[in-house]
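Predicted model and sequence follow; I will ask about them next.
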Amino acid sequence: MTPIDHDAAVEALYARVSRRLLPFLFLCYVAAYLDRVNVGFAKLQMQADLALSDTVYGIGAGMFFIGYFLFEVPSNLLMQKVGARRWIARIMLTWGAVSVATMFATGPLSFYALRFLLGVAEAGFFPGVVLYLTYWYPAHRRARIVALFMSGVAIAGVVGGPLSGAIMTAFAGTAGLHGWQWLFVLEGIPSVVLGIWTLFYLDDGIRSARWLRENEKILLEQAIAEDEGTRAHLPLARLFASGTVWLLALVYFLFVMGLYGVSFWLPQLLKNSGVQSVFDIGLLTAVPYGVAAVVMVLAARHSDRSGERRWHTALAGVAGALGLLAATLYAHDTVLALAALSLATAGILTTFPIFWSLPTALLGGTAAAAGIALINSLGNLAGFASPYLVGAIRDATGSTAAGMLVLSASLVLGAILVLAMGRRAV
């Protein structure tokens, strides 16, 4: 076989792997992210029904990430022992059940408890899938693959906005339940179904994939083995003492601040601009996420082809910050606010797939399982800090503008730290 024929065969094989894995994992992530952030839509009705202040809502929305933080690293280590298929299925079944159970929230304490349990249930899903992708793809292919997987966040916004608005409008009062209760029920059930499907569809890795021929398994395993030689296999004690790991966690925290500022407050920001119908708000939230879905995949593909990571990540973070700043300036003009929020959402979401090409290229083995989970769990504490901070500022000032300024500063600082890492480290 000539080099050209071999390269073509490898590309065809990876295309086949992607067709097998990515649509399913993408669908799972859409369900996961929708169950995580649909509380932003539920807020439009449940806040009045349960007499929740903006601060209480912010704490409850962020309480998810406390449970997530506490169980993230153990979950990823367990996935290595139990196997990806069974562990990812377990995660999805439990988070779907807890998401449905959120319909029973009756006040601040039950709201806090259910959000905390949802975080415990979902802990390990995202870093587990990122780790799982390292079993199949070498580093130079990974940013685009992670972008395709993470575009589930954007598609969850595209689909979830109109869907959530429609459910809350159409089902309000049915069987004596509020629209926001039906929202949690109907958007939680798909996660349970996908969890059962995972047990029959997913493979633990290349060797257990019955849909691959032996020569194809060997080819894929060789690519992963070559990639493993460039990655650090640190013992856990050294991993927790690694300055690079902690710096990556800090950068991720700063970017996640922006992500959940948008995710949990986008419906409210659109309402503030003059849109009052819940259904119309749902439709309009699809626009920023639709723009982001396209931009993040194109940017990640360009990053893979050029091999450059720092500037791609940093410029996306700065674009997100500029979008949030513009959204505060044009807060009462729906068209301009929507355009600004589209820039913000596209910039913020684009940082993540390119960012995740860094730790997955640097860490291998148990260090990868624990390191990815550690970075993700520490970074996702911003998921608690961000909605709480914006909610507290809104209660104190009557406006979300100051909160958006804080999130913009966070994104800029994250961009600066990525550039400060230096080309050699990245």
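Happy to help now that I have it. Residues are numbered from 1 along each chain as shown.

use CA for all of it now, contacts and neighbours both
Noted.

Quick test: name the residue nearest the centre of the protein.
In the chain, the centroid-proximal residue (C-alpha atoms, centre = their mean) is residue 153; its distance is 5.8 Å.

Looks to me like it is in a helix.
Yes. Residue 153: assigned to a helix according to DSSP: H, G, I helix; E, B strand; the rest coil.

Check it against this one:
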Amino acid sequence: MSVAAATVQATGDGTEVERATISAISRRIIPFLVLAYFLAYLDRVNLGFAALTMNAELKFSPIVFSWGAGIFFIGYFIFEVPSNIILHKVGASRWIARIMVTWGVISALMATVGGTSSFYVLRFLLGVAEAGFFPGIILYLTYWYPAEYRARILAAFAIAVPVSTVIGAPISGYMLGLDGVAGLRGWQWLFILEGVPSIVLGIVTWFFLTDRPAAATWLSAPQKAWLAGRLAREEAARAAAHPMSLGQAMSSPKVLVLSLVYFGFVGALYGMQFWLPQIVKAFGLSNVETGFVTAIPYLFGSIAMVLWGRHSDRTRERVWHVALPLFLTAIALAASSTLGNPTATMVALTVAAIGVFCTFALFWTLPTAFLSGTAAAGAIALINSIGNLAGFGGPYLIGWVKESTGSTETGLLVLAILPLVAGILVVLLRHDTRIEFSAAGEKAR
């Protein structure tokens, strides 16, 4: 079954035009966006595999590597909000195409790193180039999907993250074996070969992606009318319940709390993502074996996030569908730091990955339920940018602990605090599903 078909399955008792519209949209844009995010995430985190040989060759300490991994998110933070507002104004096709081409070029240029300075500069520029992509897609999906479909749609889109590791980890391990081909090191080939596809797909994006439903020649007139009516009713309900200007949204306490929740989630995600290959490598495996073993937690995580997203849409419950996976992540990370045995450690990290990706599938249903228009563009970008600062803090925290104690496992124990606090904040924040599902014509639970 395709991603699009799996996404549309079990959509309830909607009319025939509703089912046909959602099906047509999902077949058209979801596989394409999954591929784009797959490449984005691969270019963002392939550093973890390059480090298996690059760190020793360039004499990077754990702290240097952590700074390089994390400084990406500083550039990302600075340019995130303006990038998303530009996308809202000029259209997704042009702006996402620009983002993809520039990040692909810079990712490939990572092959030229020769020392600490060039490492830091290129990682920072990669963050600048990619800023706005993920929150731009989250915003873009609100142009196409009513609220009752968003959890499963977000899960279908976000599946690119674990899949990028399931597929990319073994491939990256093999690419490190190209050492010496054409005079380049294996880690240099990894950056080049994983950067070029983003450039190509970015060019295709300019011509393929449809900015708004009104311009979709591949939807019929009745389908456009149904979608426009449903989305208009939802936006009117949000605007009536939470009337916000851009400035009000950016300073909203609820938006700021959601930023902290996302910070806790992202810290756990990237702490694992950047250091897992080195944790697995320490089990005594080859680079190729490390790639395959690293993929295991993400395989289970990808399956769990799709099922969890469907369950949330079916039950129309959000808070515990976000909070429980965060608590699960915290417990599993803490456990993984104390086990010692490689098999038991991998089981714990697999459970942690399941929690992380189930959170990923559901988190964005919370802000998109009460934000609309330019306020949504700015606030979604703000949440993502503040949250992604943890992409600096998480990897750096583990690197600092490892350099201080010689143990990566202790870093995982400290890291577990972030999703624990995030889960508590979600429970305290609560969420009103009556507004989120008001236009569906059914009672929210």
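Received, thanks. Nothing here was measured: the structure is a model prediction, and the numbers come from that model.

Surely residue 256 of structure 1 and residue 379 touch.
Yes. Residue 256 of structure 1 lies in contact with residue 379 (C-alpha atoms under 8 Å); the separation is 6.5 Å.

The two: which has the busier surroundings?
Taking neighbours as other C-alpha atoms under 10 Å, residue 256 of structure 1 and residue 379 compare with residue 256 leading, 29 against 23.

The more buried one matches what in structure 2?
Alignment note (TM-score structural alignment): residue 256 of structure 1 maps to residue 266 of structure 2.

how much does the host helix or strand of its match stray from structure 1?
Secondary structure from DSSP states H and E places residue 266 of structure 2 in helix 253-281. Taken over the aligned residues, the distance from helix 253-281 of structure 2 to structure 1 averages 0.6 Å (mean C-alpha distance after the TM-score superposition for structure 1).

What is that helix packed up against?
If you count contacts as 3 or more C-alpha pairs under 8 Å, 6 or more residues apart in numbering; DSSP states H and E, helix 253-281 of structure 2 packs onto helix 47-58, helix 287-315, helix 342-363, helix 373-388, helix 390-405, helix 408-415, helix 417-429.

For the third one, grab the matching residue range in structure 1.
I take that to be helix 342-363 of structure 2. Using TM-score structural alignment, helix 342-363 of structure 2 corresponds to residues 334-355 of structure 1.

what's the average distance of the matching stretch to structure 2?
Compared with structure 2 after fitting, stretch 334-355 of structure 1 deviates on average by 1.2 Å (mean C-alpha distance after the TM-score superposition for structure 1).

What about the equivalent of residue 298 of structure 1 over in structure 2, how many residues nearby?
Superposed on structure 2 with TM-score structural alignment, residue 298 of structure 1 falls opposite residue 307. Neighbour count of residue 307 of structure 2, defined by other C-alpha under 10 Å: 15.

Could you check how far residue 307 of structure 2 is from residue 7 of structure 2?
Distance of residue 307 of structure 2 to residue 7 of structure 2, computed by C-alpha to C-alpha, to the nearest Å: 10 Å.

Aligned to residue 54 of structure 1, what sits in structure 2?
In structure 2, residue 54 of structure 1 lines up with residue 62, judged by TM-score structural alignment.

SS state for the equivalent of residue 314 of structure 1 over in structure 2?
Mapped onto structure 2 by TM-score structural alignment, residue 314 of structure 1 lines up with residue 323. With three-state DSSP as the basis, residue 323 of structure 2 sits in helix.

Now do the contacts for the residue nearest to residue 323 of structure 2 when sequence neighbours are not counted.
Excluding the flanking residues, the one nearest residue 323 of structure 2 by C-alpha to C-alpha, 6 or more residues apart in numbering is residue 423, at 4.4 Å. Listed by C-alpha atoms under 8 Å, 6 or more residues apart in numbering, the contact partners of residue 423 of structure 2 are 261, 322, 323, 324, 326, 327.
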